[in-house]
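Novice: sequence and predicted structure, then a few things I'm wondering about:
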Amino acid sequence: MTWAATAGPEAIEMVAQASSAPFWLDRPDRPAARPRLTGMADADLLVVGGGFTGLWTAVTAAERDPGRRVVLVERDRIAEHASGRNGGFCSASLTHGIGNGLTRFPDEMTRLSQLGSATLDEIEAALDRLGIDADAERTGELDIANFDWQIEGLAEMADQATLLGQQLSLLDESDARERVHSPMVRGAAFDPEVIMLDPAKLAWGLARAAERLGVQIFEGTEVTALADDAGRMRADTAFGSVAADKVVLATSASPSLVRRLRLYTVPVWDYALMTEPLSADQRASLGWAGREGLADSGPRFHYFRLTADDRILFGGWDALYHFGSGRSRRHEYDAGEFALLAEHLLQFFPQLAGVKATHTWGGVIDTSSRFCAFWDRSYGGRVVTAVGFTGLGVGASHFAAASALDLVDGLDTERTRLKMVRSKPIPFPPEPLRWLGITVTRHQLARSERRAGARGLWLTAMDKVGLGFDS
């Protein structure tokens, strides 16, 4: 058995009438848009970007120093992009998984694992302290083997986790199917250090908390230029500007305001669907009593989870790159991708036949070649950038924000001494080599899936030089 390559009529019917708006953002409790910046503003710290990294930076800065004047500007609306379009998997991993971390930061991985666990605890404590209701549940995550050849990889991951002091439990086919009733399940590994949450509620809650702490937030405010102005930084926008002593750039997949960083990330498009709420019988037919986040284990993978009202979010699989680092919002809708996701959902859970999707959407991911965040200091350390999360930033953004603040404040901390924080990934080549390399890699990932995970010469070579492409 393999994953279906095309969508059948039932899958097409599932998504045919779905809204193209992201489910998380298409709700009556979405806050009204805040005003844009007009005129001049003055700040001790300017934060650019209203996603998780920017919001955690603003909140943390205000909590560390209540007298600090903090301004946050967002091009569109809070959580409009990656932070409001993801699956809501808040993982303790700072490195996009154990294997990736061990490959790239072998000497630091034990400590990075500990810092990731501490970050997850800190996020839970912050939700409580700040009074944020994000439907957060520490359910953990089941990483599922859909085919026999994936079981060995899960066992290796469990062994690696043990060496790092983590608890990752292996489940055989019988135990895994008892937890999740699917004919596609051959085994699983359970990671307890994952919180499932509502990402938009988290972002909206952080924005409200930031304002209570004195942060000024402006939406509809795109920074068009950043420059040194007589020893201070000046950020220009269409209707005004901000003068600031220090700046943190948390702009995700948008082109960096620091031009030399633009080769370090590429915008990758990821797609998801959300079903209607399941009936009690439909819900019972799935098992899934632990409400864990689910992810499968191939070179291309799906992620799926239950919402508070028992919908299923199902996303992933393809990661699309468009020539010239295309970021046009027309890429948010791809009927073929949505239909194929529906086909795969029905393949995994055939008992969902007849269920409709209410929402289908796409979003852009700031992919770096090392699959996890990196930091940069520019303008003599007065400007710090934190980007490159590659689709696993809900939890890691908290750590990234704390590290960015340490750097911009000139602090010598354990975080700033980490190789992970001090180093950068390999940049992607310019076009047309970028498009050609990513296209070949995507084709080779699909080929690897068909060949029971065999990496082949191209992917092996990319692994050796540390240049990757992932979502």
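Specialist: Sure, I can see it.
Novice: rest of the way, CA atoms for contacts and neighbours
Specialist: OK.
Novice: would you tell me which helix is longest in this structure?
Specialist: If you go by DSSP state H, the chain has its longest helix at helix 109-130.
Novice: could you list the buried residues of it?
Specialist: The neighbour-count check on helix 109-130 (16 or more other C-alpha atoms under 10 Å) flags 109-110, 112-117, 119-120, 123, 127 as buried.
Novice: buried residues in stretch 198-213, which are they?
Specialist: For stretch 198-213, burial by neighbour count (16+ other C-alpha under 10 Å) applies to 198-211, 213.
Novice: out of those, which two sit at the greatest distance?
Specialist: Pairwise distances across the buried residues of stretch 198-213 (C-alpha to C-alpha) peak at 22.6 Å, for the pair Asp198 and Leu213.
Novice: surely Ala386 forms part of a strand?
Specialist: Yes - Ala386: assigned to a strand according to DSSP: H, G, I helix; E, B strand; the rest coil.
Novice: name the nearest residue to it, ignoring sequence neighbours.
Specialist: Nearest non-adjacent residue to Ala386, counting by C-alpha to C-alpha, 6 or more residues apart in numbering: Trp375, 4.6 Å away.
Novice: how close does the residue in the chain sticking out farthest from the centre sit to Ser325?
Specialist: The centre of the chain is farthest from one residue, Ala230, which by C-alpha atoms, centre = their mean lies 37.0 Å away. Counting by C-alpha to C-alpha, to the nearest Å, the separation of Ala230 from Ser325 is 34 Å.
Novice: quick revisit: and the residue nearest to Ala386, what element?
Specialist: Per DSSP states H and E, Trp375 falls inside strand 374-378.
Novice: list the contacts of that strand.
Specialist: Contacts with strand 374-378, where a contact means C-alpha atoms under 8 Å, 6 or more residues apart in numbering, come from 258, 383-389, 404, 407-408, 420-425.
Novice: next up, a structure to set beside the first:
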Amino acid sequence: MNTVFDAAVDPALVDRSLAGSTFGSMWLDIPRPHYPAPSGSLTCDTLVIGGGYTGLWSALHAARRHPDRRIVLLEADRIGWAASGRNGGFVDASLTHGFENGKSRWPNEIDTLERMGMENLDGMQAEITELGLDSEWQRTGMLTVATEPHQVEWLREAAADDQGQFLDVAQVRDEVDSPTYRAGLFSPDTCAIVNPAKLALELARACRDVGVEIFEHTSATEIISGGAALRVRTDGPVVTCRQVVLATNVFPSLLRRNRLLTVPVYDYVLATEPLTDAQLDRIGWQRRQGVGDSANQFHYYRLSMDNRIVWGGYDAIYHFGRRVRSAYEDRQDTYRKLAAHFFVTFPQLDDVRFTHRWAGAIDTNTRFCAHWGLAREGRVAYVNGFTGLGVAATRFAADVCLDLLDGVETPRTRLEMVRKKPLPFPPEPLASIGIQATRWSLDRADHHGGRRNLLLKALDAAGLGFDS
């Protein structure tokens, strides 16, 4: 059985659309401030390792909680250069990578998790306004679309669960006009869109404004415990500190015991040239919602401030060995597939070209949302596993890390989601075999009316099923 995205697209159209594209994140194609590497050894109260969203929110909130403490942030490359500067800019309220994923894992606290997620999103918006962060924030809401008959009922069920307003085919095409749409679910308050790189850079500025010291091009290599202080070795000087927030996400953890808990999965993105008014009129999209379809292998897309369509998803590629390598990013087969799917979705935009193509690694675990922990006698807090839906969740995660380091019990730290860890992935070659078999099964389900095979049913029963 074919899906709508198996439709034939003229290869010449795909070739033309990609011919002039630049390899690299559109978001990072802007002037960025440089922060120095440390010139000598450092001593601080709290050391944050990682200059993406998790690290930046951790440093900012640590400084705001404890203005008398010295906070230092180390980044191995440049602020926001990895996932925080490459994602689609969807700021979703969910802390659990979707309602269904959260409900299946924590049914007794899903209402609390949903409430906390909305409070975090509202708090993030208020804090961005308070600090004057120029991040192109737009509270547009999220439009989920059905492109296959069986997905229509899924959206009806979600609407019955108060996850949004169900839209029939005419209503959804009145919002965004695609011949692939069969129904929609509009959630007006649960999502914003943002310029992801600007958000990271503005968070760094806010950190600096409250006294956080930021150092780039400084890679932490080892945490040495024992005695009254922690010592963190880097490829430069040693940093001595009282506590550490480990915010390295997809990169190999400095805590060896955590290295089997996540794997890197590569996500790929295209961005069009700015649409003219006439081109935009062909598809509507007046409310500028974020859009995602309902398949297991799904696409996500949104408009930038200058009316480019940022179009990503579908392929999620795992490479044997858990390695994070730039060589995995320029994958022409996937970019061609994404371009073809774009023209299936919007055939009326066959005169549009792509200006940028890029990719990045997502940190995922076996429950598809963040997990936390403490190490080194409670002096190191860590969080990993956002699975690509972390723009808002990292802010919540940072507060959990700081709660844990402060040794205080809060509604956040009492959550089962925070207290329990996911099952680890097996070592290679079992990890690769399992991940590729799961990916094949998800694709098969998309091509068979959503029906899950024995492998997916077994994973569901074990609490390992992908369901968001």
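Specialist: Everything's here; your move. Every value quoted in this text rests on a predicted model; they were computed, and no experiment measured them.
Novice: returning to that earlier point: how big is the offset of the strand holding Trp375 of the first structure relative to the second structure?
Specialist: On superposition with the second structure, the average gap between strand 374-378 of the first structure and its aligned counterparts reaches 0.5 Å (mean C-alpha distance after the TM-score superposition for the first structure).
Novice: the residue farthest from the centre of the first structure maps to what in the second structure?
Specialist: Under the alignment (TM-score structural alignment), Ala230 of the first structure maps onto Gly227 of the second structure.
Novice: from Cys44 of the second structure, how far out is its match?
Specialist: Distance, Gly227 of the second structure to Cys44 of the second structure, using C-alpha to C-alpha: 16 Å.
Novice: do a quick rundown of the strands in the stretch 151-300 of the first structure.
Specialist: Ranges of strands in the stretch 151-300 of the first structure, per DSSP state E, counting those that start in this stretch, are 169-171, 187-191, 194-196, 216-218, 223-229, 232-237, 240-249, 266-275, 293-296.
Novice: right, so of those strands, which gets closest to Asp133 of the first structure?
Specialist: strand 194-196 (12.4 Å).
Novice: pull up the aligned stretch in the second structure for the closest one.
Specialist: Using TM-score structural alignment, the partner range for strand 194-196 of the first structure is residues 191-193.
Novice: likewise for stretch 356-376 of the first structure?
Specialist: Counting by TM-score structural alignment, stretch 356-376 of the first structure pairs with residues 353-373 of the second structure.
Novice: mind checking the end-to-end distance for that stretch?
Specialist: One end of stretch 353-373 of the second structure sits 45 Å from the other (C-alpha to C-alpha).
Novice: gap between that stretch and the chain center?
Specialist: Taking C-alpha atoms, centre = their mean, to the nearest Å, the mean C-alpha location of stretch 353-373 of the second structure is offset from the chain mean by 5 Å.
Novice: picking up where we left off before, can you select the buried ones from the contacts of strand 374-378 of the first structure in ChimeraX?
Specialist: Here is the ChimeraX command that picks out the buried ones among the contacts of strand 374-378 of the first structure, judged by 16+ other C-alpha under 10 Å:
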select :258,383,384,385,386,387,388,389,404,407,408,420,421,424,425
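Novice: ok now do the equivalent of Ser93 of the first structure over in the second structure, which residues does it touch?
Specialist: Aligned counterpart of Ser93 of the first structure in the second structure: Ser94 (TM-score structural alignment). Under the criterion of C-alpha under 8 Å, 6+ apart, the neighbours of Ser94 of the second structure are 113-114, 117-118, 190, 393.
Novice: switch to 7 Å and redo it
Specialist: Counting by C-alpha atoms under 7 Å, 6 or more residues apart in numbering, Ser94 of the second structure touches 114, 117.
Novice: and the one 3 residues further on, by the same measure?
Specialist: His97 of the second structure makes contact with 368-369, 389, 468 under the criterion C-alpha under 7 Å, 6+ apart.
Novice: what does Leu275 of the second structure correspond to in the first structure?
Specialist: Using TM-score structural alignment, the equivalent of Leu275 of the second structure in the first structure is Leu278.
Novice: quick check: that match touching Ile312?
Specialist: No - the pair Leu278 of the first structure / Ile312 is not scored as a contact, 8.1 Å apart, by C-alpha atoms under 7 Å.
Novice: more neighbours, those two?
Specialist: Ile312 (20 against 17; other C-alpha atoms under 10 Å).
Novice: for that one, what are its contacts?
Specialist: With contacts defined as C-alpha under 7 Å, 6+ apart, Ile312 of the first structure is in contact with 274-275, 304-306.
Novice: could you give the residue range in the second structure aligned to stretch 300-310 of the first structure?
Specialist: Aligned by TM-score structural alignment, stretch 300-310 of the first structure falls on residues 297-307 of the second structure.
Novice: end to end on the matching stretch, go ahead and measure it.
Specialist: For stretch 297-307 of the second structure, the separation between the terminal residues is 25 Å (C-alpha to C-alpha).
Novice: hmm, back to that, what is the burial count for the residue nearest to Ala386 of the first structure?
Specialist: When neighbours are counted by other C-alpha under 10 Å, Trp375 of the first structure registers 22.
Novice: so how far is Leu249 of the first structure from it?
Specialist: For Trp375 of the first structure, the distance to Leu249 of the first structure (C-alpha to C-alpha) stands at 10 Å.
Novice: got it, and Met14 of the first structure?
Specialist: Per C-alpha to C-alpha, Met14 of the first structure is found 40 Å from Leu249 of the first structure.
Novice: cool, and Gly205 of the first structure?
Specialist: Distance of Gly205 of the first structure to Leu249 of the first structure, computed by C-alpha to C-alpha: 21 Å.
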